[in-house]
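> Sequence first, then the predicted structure:
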Amino acid sequence: MSATRVFVARLAGCAVFDPAGDRVGKVRDVLVVYRKSDPPRVVGLIVEIPGKRRVFLSIGRVTSIGAGQVITTGLINIRRFEQRGGEVRVIAEMLGRTVSFNDGSGTAVVDDVAIEEKSEGVWEVGQLFVRRPKPTGSPFAKAPTAFVTWKEVREASAPGQSQPAEQLIATYSELKPADLASTMLDLPEQRRRDVAEELPDDRLATVLEEMPEQAQIEILVALGDERAADVLDHMQPDDAADLIAQLPAERGEHLLELMEPEEADDVRFLLAYPADTAGGLMTPEPIIVSADATVAEGLALIRRHDLPPALGAAVFVTLPPYEPPTGRFLGVVHFQRMLRYPPHERLGTLIDQGLDPVTADTSAAEVSRILASYDLVSVPVVDEKHRLVGVVTIDDVLDYLLPEDWRSHPDDDAERRAAARAALTTGSIPIPGRRAGHGAR
């Protein structure tokens, strides 16, 4: 082994490689079992492999831990991980728990856990990094910290009890929304709700967008109306519309009334279209510019850090007004074309003359065929007066094509990718199990 002591919180997200140097996944947690008197013994790692599947990697198959990576002896068993009785996840269940000092000097909270190699292939919990309560009467004082051994403290609650939700959130603060969504889906239902309660509105919004609709609804219902409306305000309008469409009509309308008027108007606009049309798939927030705007201005707009990549692939030129429904739609300028011209060039002269918009009632099958046939990232949507009302992006189409549970059950991931490719190529939209969409209400 390249290290004999490793702090578990630093392992989260570390890459796992096979002996040939090929990456096979990333560490999500460490699994231990409690013993009667000795420190807990490490039995293995929980590793996320492609397809968002969590699998078990026995600690005996780990040959090296260090320099931000884990190396294994060979292939990983891809059977989905299932936690057994007596097993405890260190990050999900131990960090943040309260311990009492055996010398009677008080309590502390576990901030991190070090695992140590005692002999080849045998690891156990070694030191704990703990944080005592802040001193009273001194608001600016920092909470004292200490390294202690397992035998110096005792847990103040039953083994395996989950830590406060805020501790789990802090541990996974660097995760991408899709990874945090996958992590939350692995938690028990009540625990998932606790974590959702602690997440900021904007963070929870991006995480919900990555979850299956049933999990979205469960969390939204548990939040209460005021908080739910705040979270919906931060979601992409098309995702918010998809979610509201699954709720009873009365509750959906109530949430729309609680949302910010501008955000609610976008969602209501999308709910007016059937799910299997361009109007039902589109996003009403493309980058819209005048024909007199320059390349420099267009590039500045697509550099916004909060802009999804698919929406940043092009700008859309219209007559005023520049909010959907706009003035007459003039055309699209792709960002790669902008890169080929000087900053002062007018965007009106760079319009792609070969790309025609679709109408809001164009079928989803036809939209998918157009995207696939012309290798497009997005396609503009216009109304009967040729006004721009939105844009359908490739991720909008994929969300529609893939079954509702593709995020939470990736076992047949390869088959689903193949089905999606076939549907994009042939336009054969119906796929069993997909969401009902806006038209369900």
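Ah, there it is. Treat the numbers as computed from the prediction; the structure is a model and nothing was measured.

> going forward, measure contacts and count neighbours with C-alpha atoms only.
Will do.

> Which stretches in the stretch 151-300 of the chain count as helices?
Using DSSP state H, counting those that start in this stretch, the helices of the stretch 151-300 of the chain run over 165-171, 177-185, 189-198, 201-208, 213-223, 225-234, 237-245, 249-258, 261-271, 278-281, 295-302.

> Second structure for comparison follows:
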Amino acid sequence: MSTQRVFVARLHGCTVFDPSGDRLGKVRDVVVVYRKSDPPRVIGLVCEIPGRRQVFLSIGRVTSISQGQVITTGLMNVRRFEQRGGEVRVLAELVGRRVDMADGSGNAVIEDVAIERNRIGEWGVTQLFLRRPKTSASPFAKGATTFATWGQVREQHRPGEAQSAEQLVASYSELKPADLANTLLDLPETRMIEVAEELPDDRLADVLEEMPEDEQMHILEQLGDERAADILDQMEPDDAADLLAQLPEGRLQHLLELMEPEEAEDVRTLLQYGPDTAGGLMTPEPIIMSAEATVAEALALIRRHELHPALAAAVFVTLPPYETPTGRLLGVVHFQRMLRYPPHERLGAILDDLEPVQATASATEVARMLASYDLVSLPVVDIAHRLVGVVSVDDVLDYLLPDDWRSYDEEEATGSIPVVRPAPGSGA
């Protein structure tokens, strides 16, 4: 086995392979246990396998840890990782923790943790990368960095107590919202709230959209009404409406009053419809243009980075006004059709013949139309044929899938028997 020193922050995201070179997953954290006089001992890795499920990989199953990869014996416990008493996750609980220097020279913050294998085959914490408090008043200044062994520091707080989550947020910066949502749900509750508080509003909004509604509500309640309203402003209107619909009427109205007026108005519109109707599933912010607009202008709009891919698949052409509820819907132009025409072509001349659905149409009817015509999105109109929104295929999938689809457990569905996870002290 490799004996090189490995820093955990760099280990995060490394691919895990079996002996044949097949990918098993990616490393998300390192699990250690404390000892009375010696540095913490590594007992395993938290790995993310296909399906975004986090599982435990015993360190005894690891044959090599090298630059950018981890090699295993091929045996992996496929049960969802559940942290046990006495276990500490390095990235989730140690990184970002403030410590005192044993020599009395002050304090520092742990920015990274090095692990290494000793002569008897055990992996343990051997070194800490620390940052001292800054000495300059400049907002851009940073404190000096230094290395220390575990015995040269004293923790101010034990893992699980309140601490800064800045370093952890930085280590998760490259994760997609769905992956970060699963990662947060696997953290201890206190740590999860700390990270949520540290995330920017737009990033947290994206993450909450990937969580079950009960978890969304729990996190928002912990953040307070003012911050909750800011997060709701950043969420897609249909997701915000779904979340608010679960709240008591008094709290719902209070949060709507705290939201930005334009965002709150979109949510109020969606709350008028039943959750199992086209109106309840739609987003009220499709791309809307006039019949006189050109292909070039439409392509420029759908290139916007912040636009959801499903919404960028088509432009909806209406009579004025061009904000929902619009004037009468004239038709739709899909982006592939735009690519077949010169940039100066008017949208009104290349409309697709697509029948919209009424806002009161059932979710089943919407799903049937999307499937029948191989559509990514479908316009929604009121009784006056005015465009009020658009239902995308991901909205319908969210509705049709079971409530617990985000926590779907592959082992229960397949009936596979996982390798039994050894106890922390077994050395397996």
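Ah, there it is. What you are looking at is a predicted structure, and each value in this text was computed from that prediction instead of being measured.

> that older thread, among the helices of the stretch 151-300 of the first structure, which comes closest to Lys134 of the first structure?
The closest of those to Lys134 of the first structure is helix 165-171. By Cα to Cα, the value is 17.0 Å.

> so how far is Leu307 of the first structure from Ala300 of the first structure?
Shown here: Ala300 of the first structure relative to Leu307 of the first structure, a distance of 12 Å by Cα to Cα, to the nearest Å.

> Of those two, which one has the most company?
Applying other Cα atoms under 10 Å to Ala300 of the first structure and Leu307 shows that Leu307 carries more neighbours, namely 15 against 10.

> longest strand anywhere in the first structure?
Among the elements of the first structure assigned as strand by DSSP state E, the one spanning the most residues is strand 107-119.

> one step back: nearest to Thr349 of the first structure, out of the helices of the stretch 151-300 of the first structure?
Taking Cα to Cα as the criterion, helix 295-302 is the member of these that comes nearest to Thr349 of the first structure, at 10.3 Å.

> With the second structure overlaid, how far apart is the closest one on average?
Its aligned residues in the second structure lie a mean 1.2 Å from helix 295-302 of the first structure after superposition (mean Cα distance after the TM-score superposition for the first structure).

> Contacts only, for Ala215 of the first structure.
Under the criterion of Cα atoms under 8 Å, 6 or more residues apart in numbering, the contact list for Ala215 of the first structure reads Leu185.

> shouldn't Val388 of the second structure be in contact with Val380?
Yes - taking contacts as Cα atoms under 8 Å, Val388 of the second structure lies within contact range of Val380: 5.8 Å.

> any common contacting residues for the two?
Here Val388 of the second structure and Val380 share the contacting residues Ala359, scored by Cα under 8 Å, 6+ apart.

> Report the secondary structure state of the nearest residue to Val110 of the first structure once chain neighbours are set aside.
Spatially, and ignoring its direct neighbours in sequence, Val110 of the first structure is nearest to Val130 (4.5 Å; Cα to Cα, 6 or more residues apart in numbering). Applying DSSP: H, G, I helix; E, B strand; the rest coil to Val130 of the first structure yields a three-state assignment of strand.

> Burial check on Val130 of the first structure, number of neighbours?
Applying other Cα under 10 Å, we find 23 residues neighbouring Val130 of the first structure.

> Would you agree it is in contact with Ala146?
Yes - Val130 of the first structure is in contact with Ala146 according to Cα under 8 Å; the separation is 5.5 Å.

> quick one: Ile71 of the first structure is in a strand?
Yes - counting by three-state DSSP, one finds Ile71 of the first structure located in a strand.

> Could you check which residue of the first structure pairs with Leu400 of the second structure?
Counting by TM-score structural alignment, Leu400 of the second structure lines up with Leu401 in the first structure.
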